[in-house]
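K.L.:
Just a sequence and a predicted model for now, questions to come.
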Amino acid sequence: MSVPFGVDLGNYSTVIACAKNRGIDIVVNEVSNRSTPSLVGFGPKSRYLGESAKNQQTSNIKNTVENLKRIVGLPHNHPDYQIEEKYFTVPLVKSKQSHGGVGAKVKYLNKDHEFSATQLLAMYLSKIKDTAHKETKGNITDICLSVPGWYTEKQRRAAADACRIANLNPVRIVNEMTAAAVGYGVFKAAELPEDEYKKVAFVDVGHSSYQVSIAAVKRGELKILGAAFDKHFGGRNFDYAIAEHFAEEFKTKYKIDVRENPKAFYRVLTAAEKLKKVLSANTQAPLNIESVMNDVDVSSSLTREELEQLVQPLLEKLHVPVESALKEAGLKASDLDSIEVIGGSSRIPAVKDAISKVFGKPLSFTLNQDEAIAKGNAYICACHSPTVRVRPFKFEDYNQYTVSYFWDKEDNEDEDHLEVFPKGGLFPCTKIITLYRKGPSFDVEAKYTKHKELPKGTEHNIAKWKIGNVNPGANEPSIAVKLKLRNDPSGFYTIESAHTVEEQIVKELIEPTPKAKDEGEDKAKGDGESKGEGEGEDEDNDEDEEPQYREVKKLVKKDECTIDVQCAALPEPQLQKYIEEEAQMIMEDKLVADTEERKNQLEEYIYELRGKLDDQYKEFASPQEVEKLNGLLEKAEDWLYGDGEDSSKARYIAKYEELASIGNVIRGRYLAKEQEKKEQYRQKQEAKQAEAMAEKMAENRKNTKSEDKDAEGDTKMK
């Protein structure tokens, strides 16, 4: 059975939730954590994904990719590239495989490799899928993936392609804040009004971005009224501010510049993150790092007040998204009923205080700050599943950017475009337009048209369609083409269908007026009365009048048009190539994991058998067998830590079976003796039980005879 699951793809860590008939569960990973590091690492034998990548990050820093969601669908010439580059320890390159997108250059299997951002995300999603499968024991095929609200069409398409490369069906790409709002509407339905909308602000301060959405919620329904964001405000900015502060301090105090050494700076950055968390609950926190660089131990401390001074430029920007979202929603802060705050960085006291001051109201933390989005995603995915029943909940999202559709002007046309999906409109949404065309084909393009709304550097072109099979009539200069334009549930802009219509003369039934009908009935009654009992004549006159038709001109569907699309999604051949490459890498990872397991099994068997020869198996092996087996064990151990340190799976299996062929014989003797002891013990127990039963029966007979004598004595006395 397919298990619907939702993924909150975080920049720092990812949370997985699965929908089941009894509710929504958070999926724990292989080390029982409720979130998994969003990391992809590469080694000489295999990849490191999630927790294993985190464990290897310090020693493998130049081959570990983080911040995956920041580079997916990002053009190499985008202004954000310059900002994001400093957060990466691997070289970012202009990917040849993604037509100018961002890629990463790493060393994998001892060779230089270049992977596009979409491939890197697909690798991570494969790991997430495997984690969900192992935990739920179900078939994982459908996914609802959340993305930031500021993602453009290209970034959304790249996220959907990454799902498909990981052999997942993206039933919906949803905005993160919308997923959290859906979770609020579904799981807090009992607290919501049935008729009037409750105005709720949802605020998410995450690892790399800060988002605000204003929603109208009532029982069973949700509308996003306004949304705004700051792409460059989040927990990592606080971490870097702290790390830069200590880097400067160490430069003066210890005469070392940790920024010159990627590993050293990463260790300072990790310590800064921990210190930030400690300061969320304490007013002062120490920082100590052993041998950070050049065998130098460093130590320092920071107070909460000093931290707030360091990040003051960040805190001063907090009000901007809130004010923008309220303006777009057409509301004031005083109109809001609740302010729900999520995101790990919202735990920072200075951030909480600043947000509360902007709204002028106390904040609410009724949602789980780390898991709210994932649970909302799982519910949305369950809505698309035929195997899981969910309570109905309708929700509409907020269109962040204005989109117009363009076409080439033909004779007598005044316009060459139409603003179809304006900023602030709700989606999913469908619009139908009619164009008159000469045929046989024409092009339509979708573009972002209000550049001030767009993040700087956003490509304006979204998609282009060629509409074919446009055939006007023999005597007609053009024909009407109806296009069904759609902003679908995932936020993709599409042309869902297209067909030509032509004007035809058709016959239309004329419905008799009520007055005419009554007159006909009266006349029939009058005739019946004058004719007396002439039933046959009555039937002839009661016959219905002939139906009346009129000829009218109507637009009637003629031909279905062909639609060829060019969009930001990967072309099918390239998508299939990536799917095959990912499948091959999964097989290589599995072989390495199986080989390591066989190696550990051999090592464990050597030590276990050696110990048992001196203990449990001592009396079951002859001196010659012990000598021979100890010799084999010693040779196997020497090989394992020598030439066999990096051997094949088959060699480990062969060595194991060579030892087991003798060891199992001795073990068989030991097990036979143990079984014999168990059988003897069982027989003794049965004999004791039989003896006890016999004694009990004898005692019962004795008691019975005594009772009979007493009864006989009583009878004589009577």
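P.N.:
Sure thing, it's come through.

K.L.:
make it CA atoms for all contacts and neighbour counts henceforth
P.N.:
Fine.

K.L.:
residue contacts, Glu445?
P.N.:
By Cα atoms under 8 Å, 6 or more residues apart in numbering, the contact list for Glu445 reads 405-407, 461-465.

K.L.:
which secondary structure elements does the longest strand that the chain contains contact?
P.N.:
The residue-count maximum for a strand in the chain (DSSP state E) belongs to strand 493-510. On a contact count with 3 or more Cα pairs under 8 Å, 6 or more residues apart in numbering; DSSP states H and E, strand 493-510 meets strand 461-468, strand 479-487, strand 548-560, strand 562-567.

K.L.:
angle of the third one against strand 461-468?
P.N.:
Right, the one you point to is strand 548-560. Put simply, strand 548-560 runs at 120 degrees to strand 461-468, going by axes from the mean of the first three to the mean of the last three Cα atoms, to 10 degrees.

K.L.:
Now do strand 548-560: distance to the chain's middle.
P.N.:
49 Å (Cα atoms, centre = their mean, to the nearest Å).

K.L.:
by contact count, what packs against it?
P.N.:
strand 493-510.

K.L.:
Toward the C-terminus, what is the element adjacent to the strand it packs on?
P.N.:
helix 514-531 (DSSP states H and E).

K.L.:
Run through the residues that contact the closest residue to His207 other than its chain neighbours.
P.N.:
Counting by Cα to Cα, 6 or more residues apart in numbering, Gly235 is the residue found nearest to His207 once chain neighbours are left out, at 4.3 Å. By Cα under 8 Å, 6+ apart, the contact set of Gly235 is 205-208, 344-345.

K.L.:
Just name the closest of those to Gly23, please.
P.N.:
Lowest distance from Gly23 to the contacts of Gly235 (Cα to Cα) belongs to Gly344, with 24.2 Å.

K.L.:
burial measure for the residue lying closest to the closest one once chain neighbours are set aside, as a count.
P.N.:
Once flanking residues are discounted, Gly344 sits nearest to Gly206: 5.8 Å by Cα to Cα, 6+ apart. Look at Gly206: counted by other Cα atoms under 10 Å, it has 22 neighbours.

K.L.:
ok, and here's another one to check against it:
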Amino acid sequence: MDGREDAPAIGIDLGTTYSCVAVWKHDRVKIIPNDRGNRTTPSCVAFVDSERFIGDDAKSQGAMNPANTIYDTKRLIGRRFSDSKVQDAMKLWPFKVIQGPADTPKIVVSYKGKQKEFLAEEISSMILVKMKETAESYLGKPVKNAVITVPAYFNDSQRQATKDAGAIAGLNVIRIINEPTAAAIAYGLDNKSDINGKINVLVFDLGGGTFDVSILTITKGDTFQVKAVGGDTHLGGEDFDNRMVEHCDITGNKRALVRLRCACEKAKRILSCNTQTSIDLDCLHEGIDFCMKFSRAKFEELNMGSFNKCIETVEACLRDAKMKKSCVHEVILVGGSSRIPKIQSMLQQLFDMKVLSKSTNPDEAVAYGAAIMADKLSSNSNKSFKDLLLLDVNPLSLGVEIKGELFSVVIPRNTPIPTKKSKTYVTCNDNQSAACTKVYQGERAKSTDNHFLGKFTISGIPPAPKEAIEITECFEIDANGILTVTSQILSTGKTEKLTVVNENGRLSKEEIEKMIEDADKYKQEDQEYKKKADAFNALEDCIYNMKKMEHVIADATKWIEDNQNATVDEIERMKEHLESMCMPKF
């Protein structure tokens, strides 16, 4: 391959608990293992006095450094500090989260003796850098372009924040696609020879922190039309772990809670294969050992509320798609938590004991599909997927606030995207000179009960009685699911677009550029620390080897004393042995 050729675009599944990176190479998808040889990497970043760890190294020291080991940032990204789900999650995290400007959550850590504050986008970008470097090590060249996946139920702010994280990591994010859609693409490619006409598939994606359901129609294995989506961006395996932790009833010690949570996660995995296990931890709290037997039945009892919610979401998604469950040909399981036997049993019962599809690896399917889409969109693609067509939908209704704090929908949920829709409104007051457009996303009748995306003002409205001037609100969603809103005064033609500013929870261009500079600085610091550590290790090895040589020389001197009658060949062999022991060490 020409060394000047750009590296292929990669697909990244940026998960709540684990992330995965893949690439299309040699006519197949390659899931790229990290430097530990693992095909998935913990979505975890840790700060210690002298350096920063990402991935497996960060997770492995979490119990010793709980306040500075950061995980779950996917549950913070694109959210506000005052969000009730953020407040609930904060009670369970051992690290500190504070309210930043414009109600943004900021993560506080101690690093190199100083207190540092990071946005969720920055921590996520560090994980993306790890995935980028993993791919670069495998491909042997710098990676620029990537497709990153997000939960189907991510709102506009969360999608844009994920894209910002990619930019901070030095990636050109060529597309944001929904995780269950990516998994469906993986399934479609793997089973293309078996798909002659159309089949309807339901993707059940239950991961570590998020839950998605998508219903798609796949035509001939290369056209994917999303019919409906549903889900919860705050429901997943970590919630099941937390209920186990609460049941164990240990409080007040962060280090103990981290150890217990890790043990509960391990027990949860074991219970997917066995009906009983035990949690045993030496000196867990105040020098007291902890031991508790845990049955699969108890685990199911603790989490039955969440399991029922999953099934209710599937039923709602079927209604939104206007599809009978008998019309679903395949139910595809994605995400590590989809392995839980009770969930599989409940799904089978819902679909009249249909055999669930497990042909795709639930931990890797999303990255697999993202890599296919990355090759499809890449400028240096080999056009393996020139016929691949993806028709997605927007997950939540989008609209504006009108008089009385009512929510007026412009683009209904499950509308195919990309799309562009408009609605015309009239002025509310006599001689009104300006109008404020407040944009929301959600399904509630009252505007403020929905997710606020931003606001902007259009001025220069000509004097006129109320309701005499018409203003059109145009909503446009691109292929990434990202929204642009334009207001236009019809009588004058004047327009104004939604301006993304700090108060809307978005990062400005200047903030992103500063974070890119900071990311480079941290990377350089990590490299300098590694160089220094390697140099010290080399020096210690040298000293150790020199100490070993003292024994070699002493042994050789004694050999001379004891072997005065040795032959010339024996003496020369001893000399060669001595040189072989000593010379390579310098």
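P.N.:
It's in. It should be emphasised that the depicted structure is a prediction, and the values quoted were computed from it without experimental measurement.

K.L.:
Can you calculate the TM-score here?
P.N.:
In this superposition the chains share a TM-score of 0.83, using TM-score structural alignment, normalised by the length of the second structure; 541 aligned residues with a Cα RMSD of 3.7 Å.

K.L.:
Looking at the helices and strands packed on strand 493-510 of the first structure, which is nearest to His113 of the first structure?
P.N.:
Closest among those, using Cα to Cα: strand 562-567, at 26.9 Å.

K.L.:
can I get the contacts of Gly235 of the first structure in a markdown table with distance to Glu596 of the first structure and secondary structure?
P.N.:
Shown next, in a markdown table, are the contacts of Gly235 of the first structure (distance: Cα to Cα, whole Å; DSSP: H, G, I helix; E, B strand; the rest coil):
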| residue | distance to Glu596 of the first structure | secondary structure |
| --- | --- | --- |
| Val205 | 41 | strand |
| Gly206 | 37 | coil |
| His207 | 35 | coil |
| Ser208 | 36 | coil |
| Gly344 | 36 | helix |
| Ser345 | 39 | helix |
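
K.L.:
and the two most separated of those residues?
P.N.:
Once Cα to Cα is applied, the contacts of Gly235 of the first structure give Ser208 and Gly344 as the farthest pair, at 10.6 Å.

K.L.:
quick one: which of the two has more around it?
P.N.:
The neighbour count for Ser208 of the first structure versus Gly344, taken as other Cα under 10 Å, is higher for Ser208 (21 against 17).

K.L.:
can you pull the contacts of the residue nearest to that one when sequence neighbours are not counted?
P.N.:
Leaving out its chain neighbours, the residue that sits closest to Ser208 of the first structure by Cα to Cα, 6+ apart is Gly234, at 4.2 Å. Going by Cα under 8 Å, 6+ apart, Gly234 of the first structure touches 205-210, 345.

K.L.:
I'd assumed Ile168 was in contact with Glu513 of the second structure.
P.N.:
Yes. In this structure, Glu513 of the second structure is within contact of Ile168 by Cα atoms under 8 Å, at 7.3 Å.

K.L.:
Between these two, which is the more surrounded one?
P.N.:
For Glu513 of the second structure versus Ile168, neighbours defined as other Cα under 10 Å are more numerous around Ile168 (28 against 14).

K.L.:
okay, the helices and strands packed on strand 493-510 of the first structure in CSV with distance to Ala593 of the first structure and mean neighbour count next?
P.N.:
Below are these laid out as CSV (distance: least, Cα to Cα, whole Å; neighbours: other Cα atoms under 10 Å):
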stretch, distance to Ala593 of the first structure, mean neighbour count
strand 461-468, 42, 19
strand 479-487, 44, 21
strand 548-560, 53, 13
strand 562-567, 39, 16
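
K.L.:
Kindly reformat those as TSV containing distance to Leu363 of the first structure.
P.N.:
What follows is those, written out as TSV (distance: least, Cα to Cα, whole Å):
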stretch	distance to Leu363 of the first structure
strand 461-468	38
strand 479-487	34
strand 548-560	54
strand 562-567	42
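
K.L.:
Looking at these, which is nearest to Arg47 of the first structure?
P.N.:
Here strand 562-567 is closest among these (Cα to Cα), at 31.2 Å.

K.L.:
after the closest one comes which helix or strand?
P.N.:
Immediately after strand 562-567 of the first structure, counting by DSSP H and E, sits helix 572-613.

K.L.:
With the second structure overlaid, how far apart is that next one on average?
P.N.:
Here the mean offset of helix 572-613 of the first structure against the second structure after fitting is 1.4 Å, by mean Cα distance after the TM-score superposition for the first structure.

K.L.:
against the second structure, where does the helix or strand following that helix fall?
P.N.:
Per DSSP H and E, the first helix or strand lying C-terminal to helix 572-613 of the first structure is helix 623-640. Residues of the second structure matching helix 623-640 of the first structure are absent, with TM-score structural alignment as the criterion.
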